[in-house]
Structures are given as C-alpha cells and as structure tokens.
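J.: sequence and computational prediction follow.
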Amino acid sequence: MSRNLARAAPPPAAPRPLFGVEIEVFVRLLPDVEDRIVQAGYDYPDSLPDYWLQWDENLENDSRNQRSKHDQRKRVGKAIMGIIDSALGPRNGWKCESDESLKESLLTEPHDTRRWWGIEIISPPMSVSRKWQKEIETIFDVVGESFDFWTNENCACHVHVSPGPTTDYTYSLTELNQMAKGAYYWEDALCDLLPIERRDNRYAKPNYTYFAHHEYMDVLRDGWGPVFDELDYITSQGQAEFLYTMSGGRTQTRYVSTNFDPFTSYGTVELRRQAGAASATTVIHRVLLAVTFHVSCMRFNFSQVRNARGYPSGEALIKELGACIKLLPDTCLGSRFLNWLKYCQETYADDRPSLETVINRQERSLRNGGDVPTAGGGGARRGGGGTSRGGGASSPASSRGPSRQTVVLPERTRAPPAPAPAPAAPRQRRQAREESPRPLARRRTQAVRDDPPARRTAPPPAPAPARRQTIREESPRPLARRRNPPPRDDDRRGAPPPRRRAADYDDWR
C-alpha cells in the first residue's frame, strides 16, 4: 500500500530521524560453548531448547546437503535471537535471519573455515534520540559470548532512514526529490570513503546507472543543472512515477546505492553502499554516516550548485557530515565519527582492495575495547586538499563505476595545439605505408609478452602454399568422382553375363 504524503503534524525544528540497520555477518559457535551444549544434550536434554538439541556439530558449510545447511542456519538465527531476548527482554524488535547469499562455503581466511554460517541481524526502527549506541553494543557483547564474528567483501551493512521522530512521519515527495539529488551529487565523494569493492558493487550500483546516466557523465561540461532537471521532471509526474524511475524503470531493481523501493512498504529509504561490520563501533559509524547523509539531503540547497562543473570531493562530504552531526542529539556523539571518516578517506585513497584478515583483526580489537583507528598523515588521496581541476571538486576516478569523461583543463593552463603536418603526396603516403611496420593488433602473429620490448617482433611469415593445380594433381580423386573406379571383390560387372538356358525361356513361350 502506498504511503500518504500528508502528515499529521509538522516535524520538529531539530532533525530527529529514525533508522534501522541490517548487519550481514558470518558467525561461528565458539568451541567451548559447543562442547558444553553437546554435553548438556546428553546429561540434561530437557533443559535445552530445540535449536540446541538439533544442533549438528559435525556439519560443515561446504556440505552438498543444502537442506541440512539451511536448517543449521535457522538454528543459528534462533540461538542468537534467544541470546538477544535474554539480554533485552521479549518484544525488543530485533531479528536474526539466515542469509544464504553470503556463501560461507567460499570462505578461506578465518580459522576453522568450515564452521562459519552467514546470518543477518536486523534492528527495529530506532530513534536517534534514544540510547541506541548502547543497545547495539549490548547486542555484540552478549552474542559475542557464544559466537565469533567475521566479515568480508560479500557482507554489507544496510541502513534504512526516515524523517522521524516516529513512524507516522514519512518522506514527502519533495523530500524524496532531495534524497535523490543528494544520492547523485555526493556519489563521487561517497566513493572516497568506501573500499574499492563497494564503489561499483553489483548489489549497490550507483543510482546514475539506471537514470540520468548521460547527464551525470557530462557534469564536467554542463554542470549539475541537467541532472537536477531530470530528477525534478520525474518528481513532477507524481510519486508513483518517481518511485518507478528511481527503482530502475523497466529493470525494477533494489540493488542501487540509495534504494527508494522500501518507501512503498515501510516509508524508508535504504542506503546500501556501505561495507560489512563485525563490531558495534563500526556499526555505529555506519549508522551515523547514513543518518547525517539524510540530514544533509534535507537541508542542502542544491540550486546553489546547479552551475558547478565538477564532482564534490570526499573532504567536502566530511565537512558537510560534520556540520550535520552537530544538529543531532547528544546520543549521536561520543564515537569519534569525524575521525573515522578521515581514517576511511586515507585508508581507501590508494584504491587497493581491503585485506580481509587486516579488517577482521581490527574489528576484533574494537570488540575487545580497542581504540578507534586514527587518521594519520600521508594517507590522503593524491592531489590533496579535496579539490581538483574540475571546478572545486575531485576528478572522477576510473575505479568507481563506469568510466567518466576526462577533466578539461582551464584555458590558461591548456597547452597550445601542435601545428598540423603538411599533407604528403599520394606516392609518398603509399611509400610510407609500405615502409612503416604493421601494428601489433593487425599482425597475423602476436608478440610474446614476456620478451623485452626490443625483441617484440613478429616471426617471419610462413612460405606461400603451392599452386592449387599442383595440389589437385597430387591429391587422389574422390571415389565418387572417378570415371573408372577399381573393381570390388563382389563386383561382377567385369565378367561376361551368364548364358541363359533354354528352360529359362519356357515362360515366354
């Protein structure tokens, strides 16, 4: 059922958004806990819930028995829900579901590789005004007493946001338009804060992949006006057309960075771009990035950047989110959020894939009370300062989504064009073509890549074949085409026909 755009009352002056977080993560039952459960199943079976009584301690995640693995994942989810309920009480709103899409059978890095299972921990709608950070920390503390955590590039941390302060307040069509403009405008800057495997992820494609693609690619030439005009046009067509277009049009996919599909059912917008998390601290940072991004979209004046010809930088986004977090209540402070953003910018500046073991070592340290990583010197993206030749914004990087247009230098720094060479005579051009070596891509033989450049030459051509007439003369003629085929053993055509006896003509008489 579609959400009504009318509100019961105007929202409060200060932003009080709601959020919900979905944490995709691998878990492994700790060996000592598993031993106690198995022993209790023998000694006191009536004291254990069904999911522990049915626990298969010998099942591995690369088994071909899909039904057994499915049942084991469900037991993991029920076990974690039992732990959460015992800590937060019943009706807490948290859920834990199995997630087969994580493909735990492909794990190679963690210890005891075949004992991990993919799950998704889902929070209820939470207000930024409540003590939500403490609740997330409690989840990881109590679950971590029985399970270990692991994350990799297949995991993600999705965050749903809505205006709040209660679920009765949802986005108006104008606010949905603001969220869409923010998704396009901050796209390149957000990539500065993400690992390379999340910049063009198949489950979180950039929004421009499906709509206003050419307008986004031409920002360096035409500015942001054409992009915003396209978004304003589909907004003028009504809510249904807006949601249809922003969900991929005919493609109709939810695998986009800023996903508007949940608005119809839940009144939320889902931010799917961020990587996975295996600690409460990282989950809190993921939530704060999504919430401050929502606040930025609601208050940003996009008409002032219509004529800007360039993509905003990660440093500009950090500055914007830093101003937005000051508008949120004190319950959103205390996690060193801005320091974490700068750390992400420096860590992912070299565009190298993140090492799975390094990430999980850091996540384990955070779960054990370690300090948040700090931003140091020398880790900024090449060029520094957060601006470039694109008009106050960072130049597009080839590692982020589809290739973008090259940055055009200003007129005062553009080198003068080289004079064109005088045209050569036809005979000279023909002679030059004959003497110039043929390009490698057009040669019949390919150079060996391991050889040094000086030796990358084509081998001499093979000798020309003999004349076709000679080949025909030497090759035997097919049997069906010979005029006088050789006689076979059972062929009697070479012998004279047998003479008929007189008795053979009796029938004709």
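T.: Yep, it's here. Residues are numbered from 1 along each chain as shown.
J.: all contacts plus neighbour counts: C-alpha atoms, from now on.
T.: OK.
J.: could you point out which element follows the helix or strand harbouring residue 339?
T.: Using DSSP states H and E, residue 339 falls within helix 337-347. Heading C-terminal from helix 337-347, the first helix or strand you meet, by DSSP H and E, is helix 356-367.
J.: what about versus this one:
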Amino acid sequence: MDPSYRIGIEVEILLRPIGMVFHLDEKLQIITDFIISKCNKHLDATTQLRNKVNRTPHRLLNEWCLTKDNSVVTHEWNHFPFEIVSPILQYSPTSTWRNEIRDIFEVMGSVCNMRFNETCGLHIHISPQGGEWGIRTVKELCRTMFYFEEVVDSLVPRHRVENDLMQSSRRGSTPLLNKTPRECLAIIKRCHTMMQVINTMNDSGTRYFAWNFVNLIRGGIGTIEFRQPPGTDNAERILQWAEFVVLFLHAARMSVPFDTLSQHPRTVDGLLAFLSVHKLPGSDIRALRSLFWALS
C-alpha cells in the first residue's frame, strides 16, 4: 500500500488590499488582479497565484488560484470574500507543500488585510497517491469517522458543528438519522457499491457534510473532503488541520477491526493515540499535538 497522499487546500477568507484606492462598486475582477499582481512579485514561480474569480477552480488543479466565494458573508464593504485554492500538493517526505502554504500566506498578509468570520471555513481534500479510494477502504474510513465523531466535534467551534453546510452524517443524512455508531456501521457494511456508500453518508449525493464523499462519484475529482475546520488566516493552523486529515484517514485506512479500534477511548488523548499508531513518512505529529492542545 502506497503511504503517500495528495491533498488540496481551500481557505475561505476576507481580504482588503493594502494600498489600493477603490470605490464601493469596484469590480471584484479588478481587485483580484491588483492582489495577485502584488503577491506574485514576491512568490516563486511554483507558487504563482492565478485569477479565477469568474471560473470554477476545482478542476484546475495545477496552480494556486484566488476565486470568489459566495458562501462567505460580510457586512464590511471594504473586505471582499475570497477562496484561496491550492493545486494538488504531494504529501510525502520530500514534498515542499508546507513551505508553499507558508509562503502564500506570508505574502498575502503583506499585501492584504486578512480577516475571517463564522461564515469562513477551511476545506481539505485528500486522495491516495497511488490510485483511488476503494470501497473497502472507504467503509473503514466511515467506521472510524463514526467512532471518533464527537471527539472531532469537540475540536471545532459550535458554529461549525451546527452549520447546515457541514453537518454530521449521523445527524443530517436520512439513512443514518438517530442511529448509534454501531448501527451506522452496520448500514455501511450492507452497501455493495461506492454510490450506495455516498448516498448513505451524504444523503443522496449532497456535499454539505463534515465529511464529503461526493467527489468519489465516477467522473469526480476522486477526493474525500473534510469541511469542518473553521476559517483562519494562520498558515500554521492550516498545516495542523491538513496534518490531522492525512493522519486520520491514514490511521483509518491501516486500522484493524472495530473491537480493536474501541480500545482507544473516545477522548482527545485517545484520538491522538490512535493517530500515532501507524507511522507515516513525512508526517509531523508535533503539529497535531499543537492543534489538539490549542483547541481541546
């Protein structure tokens, strides 16, 4: 089994360009061009930003881009809702993905006043480096998500847990409503196709869940997406959440039967212990500890 992964980062954020005089009705395209022009003067060729405010960036996976985000709400007329979208980043011991994220946000912070509010979020996509998620593996991931769901909920603000755009599968997907984790697992075990798993976890193919499996539909981008982390303008917090997603899915992928999983208590310490069992080359468990200590 290839231990490497591919990840993608989407950061919803409010930006006000520093040094630009603009009018209330200034077009977002012009403002975006100004931000990107300033940023790219300080970024390496491999991390140049592209303006995608009038295009969907999610299939343009070979470059960093800045796009508008209609889900972000603000009453500040001079801060504009954007989404910073990464290209496919290689999660491996030799990858520079952490430095890319640090560079983007250091430069963005020098060019813009960055803010976030409760409507902003951080979304992290992941897929295995050597291929695609298989149905057996996805079932294992669902099992682990059910088991540690309340612990993961405790690491994010309440407004992210109660948000209809990132709801729990057990609380929002019709086939799993009011079921215990074991009952949910039994339902998932009875699924014979990936489409059945997706419809069970994401209520007939709706992506607005904490864990989004809809991209696994044939013809999709092949990722599992974690949508629950809150907005941030801090590169280190982004790295910590990315580390969590990779190690959580890696541990779930490598883990053993439910009775053995249940040996780990449903606590922050139990979750951290579970994530530490299966070593992943290039991982940074210290970042994970920092995240847990800061949020628990």
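T.: Received, thanks. Here the structure is a predicted model, which means the values were calculated and not measured.
J.: and the TM-score between them?
T.: Once the chains are laid over each other, their TM-score by TM-score structural alignment, normalised by the length of the second structure reads 0.84; 275 aligned residues with a Cα RMSD of 2.4 Å.
J.: tell me where the first structure has strands.
T.: In the first structure, the segments counted as strands under DSSP state E are 18-29, 95-98, 117-122, 126-127, 147-150, 157-162, 258-259, 269-271.
J.: tally of neighbours for the corresponding residue of the second structure for residue 262 of the first structure?
T.: Mapped onto the second structure by TM-score structural alignment, residue 262 of the first structure lines up with residue 215. Residues contacting residue 215 of the second structure under the criterion other Cα atoms under 10 Å number 17.
J.: surely residue 215 of the second structure meets residue 221?
T.: Yes: with contact defined as Cα atoms under 8 Å, residue 215 of the second structure counts as touching residue 221 (5.5 Å).
J.: tabulate the strands of the first structure (JSON lines), appending mean neighbour count.
T.: Shown next, in JSON lines, are these (neighbours: other Cα atoms under 10 Å):
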{"stretch": "strand 18-29", "mean neighbour count": "23"}
{"stretch": "strand 95-98", "mean neighbour count": "20"}
{"stretch": "strand 117-122", "mean neighbour count": "24"}
{"stretch": "strand 126-127", "mean neighbour count": "20"}
{"stretch": "strand 147-150", "mean neighbour count": "22"}
{"stretch": "strand 157-162", "mean neighbour count": "26"}
{"stretch": "strand 258-259", "mean neighbour count": "26"}
{"stretch": "strand 269-271", "mean neighbour count": "25"}
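J.: turn those strands into JSON lines, including distance to residue 473 of the first structure.
T.: Formatted as JSON lines, the strands of the first structure follow (distance: least, Cα to Cα, whole Å):
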{"stretch": "strand 18-29", "distance to residue 473 of the first structure": "74"}
{"stretch": "strand 95-98", "distance to residue 473 of the first structure": "74"}
{"stretch": "strand 117-122", "distance to residue 473 of the first structure": "72"}
{"stretch": "strand 126-127", "distance to residue 473 of the first structure": "90"}
{"stretch": "strand 147-150", "distance to residue 473 of the first structure": "74"}
{"stretch": "strand 157-162", "distance to residue 473 of the first structure": "76"}
{"stretch": "strand 258-259", "distance to residue 473 of the first structure": "73"}
{"stretch": "strand 269-271", "distance to residue 473 of the first structure": "76"}
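J.: tell me which of the ones you listed sits nearest to residue 225 of the first structure.
T.: Among the strands of the first structure, the nearest to residue 225 of the first structure by Cα to Cα is strand 258-259 (20.3 Å).
J.: give the other helices and strands that that closest one contacts.
T.: Identification of packing neighbours for strand 258-259 of the first structure by 3 or more Cα pairs under 8 Å, 6 or more residues apart in numbering; DSSP states H and E yields strand 269-271.
J.: so residue 224 of the second structure touches residue 210, yeah?
T.: No: in this structure, residue 224 of the second structure is not within contact of residue 210 by Cα under 8 Å, at 10.4 Å.
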